[in-house]
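*Asks:* Attaching a predicted model along with its sequence, questions to come.
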Amino acid sequence: MADASPSLRDSGAPVRVWDGPTRIVHWLLVALLVFSWWSADDYLTWHRWSGYAIIGLLVFRLYWGFAGGEASRFAHFVKGPRAVLAYARSLGRREPSTTVGHNPLGALSVLAILASVLVQVGTGLFVVDIDGFEGGPLSFMVSFETGRRMADIHELSFRVLQALVALHLAAIAFYAVWKRTNLVGGMVTGRRKLPGDPGLARAPLWRLAVGVVLAATAAWAVSKGFWL
């Protein structure tokens, strides 16, 4: 959940906040999670390949949280309890916050969703179906009983993820109605209206290249069961 930007009545000019890699990963993750949900029952081969792609996206986003543009770094938006509580007290006021990027509450949402997706793909690697014929790429490493427990956790974590996404959508609606702030537009264009340019640092292209290689390598290695 990105932070509120000034309302349309403000005269602040749109400035760049979110870099391209962050926005691309965000929307690809949305699309692949929906696709994985759709393919889970009848298209298991596609479901697996979607999972491999999600693993690559997660690896990249975690890497980008340390090496990416300033607004995308965890150190930029993850705050302590005091900052979270202080921001929560401001939600009842209609004036927007000028925090750049994710606000302290939004940061908790980002971390919770990332953790939930990590559990999803992590357990999916070891899942075994009820008949023992189908399984994740690393299911050969565990017993049938463990594989079934992983399947139960896989299902439960998806329900948790659904709840987190519903909360995320509710927050977007709250900002649109109460704060008169278009959060979705900022994640599409990368820009939002601010009183002034925050001068966020961008990541050099070589860091992007390293992240892409790491993500592709991780997805490929998992798809091969780490038998490189």
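*Replies:* In hand now; what should we look at?
*Asks:* hey, let's count contacts and neighbours off CA atoms from now on
*Replies:* Will do.
*Asks:* Now the most centrally placed residue in the chain. Nearest residue, chain neighbours left out?
*Replies:* Centroid-nearest residue in the chain, with Cα atoms, centre = their mean: Leu114, separated by 5.1 Å. Leaving aside its sequence neighbours, Leu114 sits nearest to Leu58 (Cα to Cα, 6 or more residues apart in numbering; 7.6 Å).
*Asks:* which residues touch the one you found?
*Replies:* By Cα atoms under 8 Å, 6 or more residues apart in numbering, Leu58 lies in contact with 114, 118, 215.
*Asks:* and the gap between the first one and Ala53?
*Replies:* Between Leu114 and Ala53 the distance, using Cα to Cα, to the nearest Å, works out to 15 Å.
*Asks:* now swap in the last one and tell me
*Replies:* With distances defined as Cα to Cα, the gap from Ala215 to Ala53 amounts to 9 Å.
*Asks:* So those two - more neighbours on which side?
*Replies:* Legend: neighbour count by other Cα atoms under 10 Å for Ala215 and Ala53, higher for Ala215 (24 against 21).
*Asks:* Surely the more buried one touches Leu62?
*Replies:* No: using Cα atoms under 8 Å, Ala215 is not in contact with Leu62, being 9.9 Å away.
*Asks:* before we go on, here's another structure to hold up against the first:
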Amino acid sequence: MTDAVRVWDPLVRIFHWGLVAAFATAWLTADELQPLHEIFGYIVAGLIAFRILWGLFGSRYARFTQFLRGPGTTVRYLSDALRGREARYLGHNPAGAVMIVAILLTLSGTAFTGWLIADPSRQALQPELPPIVTTAQADEDEYGESGERGGEREEVLEEMHEVFANLMLFLIALHLGGVAFASVRHRENLAHAMVTGRKRPPEPGDIA
């Protein structure tokens, strides 16, 4: 592809594949290697923070202002895609933009709940959970009630952490399906473009 144009800058590509590796490692080590799981959780959090900053101050196609579209544009794009007449976007298409936001939010929730779980003292930062106690528990002494609340809080956080992680797996599946669909529809390997940073130049009707 000698006439290809540069779309994804090196930092976007490093972020993308670094996030893939970090999340995969964190997920695979969740039950067996907790210290490693936490380390890669922090790496995921750092990558998210970087991407948000780069989305504000980075290169053209990395910026949120370049690819984030309104709900109407996104719905029209999806409708056109179902009819096989969607426009080709040189950067992220509207569906891909929604996916990026969903992934960043989901990973932020995963990282934050994991951070709270890692040190119980941090859980004081979380708003008080509604008390869920039985009538019998309400008769317990103050120490028992306090211990129950602490255990309940951590249990809820762990469940939230797992929900976020499972939602992330679902989003990954959707993302891979969308990449495959767009690659076939527009006759270009989007995964390879995220390695090289280059894509086919815009043609008439494409949105650059």
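*Replies:* Received the coordinates, thanks. Just so it is clear, the model here is predicted, and its values are computed rather than measured.
*Asks:* Which stretches in the first structure count as strands?
*Replies:* 14-16, 191-193 (DSSP state E).
*Asks:* Make JSON lines out of the ones you listed and add mean neighbour count.
*Replies:* Listed next are the strands of the first structure as JSON lines, based on neighbours: other Cα atoms under 10 Å:
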{"stretch": "strand 14-16", "mean neighbour count": "18"}
{"stretch": "strand 191-193", "mean neighbour count": "21"}
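*Asks:* Distance to Val100 of the first structure added to those strands, as CSV?
*Replies:* Output for the strands of the first structure, formatted as CSV (distance: least, Cα to Cα, whole Å):
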stretch, distance to Val100 of the first structure
strand 14-16, 10
strand 191-193, 9
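*Asks:* ok, which stretches of the first structure are helices?
*Replies:* Along the first structure, counting by DSSP state H, helices occupy 20-39, 44-67, 74-77, 81-89, 104-124, 144-177, 183-189, 205-223.
*Asks:* Tabulate the ones you listed (JSON lines), appending distance to Thr98 of the first structure.
*Replies:* Below are the helices of the first structure laid out as JSON lines (distance: least, Cα to Cα, whole Å):
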{"stretch": "helix 20-39", "distance to Thr98 of the first structure": "20"}
{"stretch": "helix 44-67", "distance to Thr98 of the first structure": "21"}
{"stretch": "helix 74-77", "distance to Thr98 of the first structure": "13"}
{"stretch": "helix 81-89", "distance to Thr98 of the first structure": "11"}
{"stretch": "helix 104-124", "distance to Thr98 of the first structure": "12"}
{"stretch": "helix 144-177", "distance to Thr98 of the first structure": "13"}
{"stretch": "helix 183-189", "distance to Thr98 of the first structure": "13"}
{"stretch": "helix 205-223", "distance to Thr98 of the first structure": "28"}
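*Asks:* Pro14 of the first structure: which of the ones you listed is closest?
*Replies:* Evaluated over the helices of the first structure, closeness to Pro14 of the first structure peaks at helix 183-189, with 9.6 Å, by Cα to Cα.
*Asks:* can you name the residues of the second structure that the closest one overlays?
*Replies:* The aligned range for helix 183-189 of the first structure in the second structure is 190-196, by TM-score structural alignment.
*Asks:* Mean deviation, that stretch versus the first structure?
*Replies:* Between stretch 190-196 of the second structure and its aligned partner residues in the first structure, the average distance after superposition works out to 0.8 Å, using mean Cα distance after the TM-score superposition for the first structure.
*Asks:* Show me what that stretch is in contact with.
*Replies:* Applying Cα under 8 Å, 6+ apart, the contact partners of stretch 190-196 of the second structure are 8, 13, 16, 179-180, 182-183, 199.
*Asks:* ditto for stretch 208-221 of the first structure
*Replies:* With Cα under 8 Å, 6+ apart as the test, stretch 208-221 of the first structure has contacts from 21, 52-53, 55-60, 63-64, 68, 227-228.
*Asks:* ChimeraX command for the buried members of those residues?
*Replies:* The buried residues among the contacts of stretch 208-221 of the first structure can be selected in ChimeraX (16 or more other Cα atoms under 10 Å) with this line:
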select :21,52,53,55,56,57,58,59,60,63,64,68
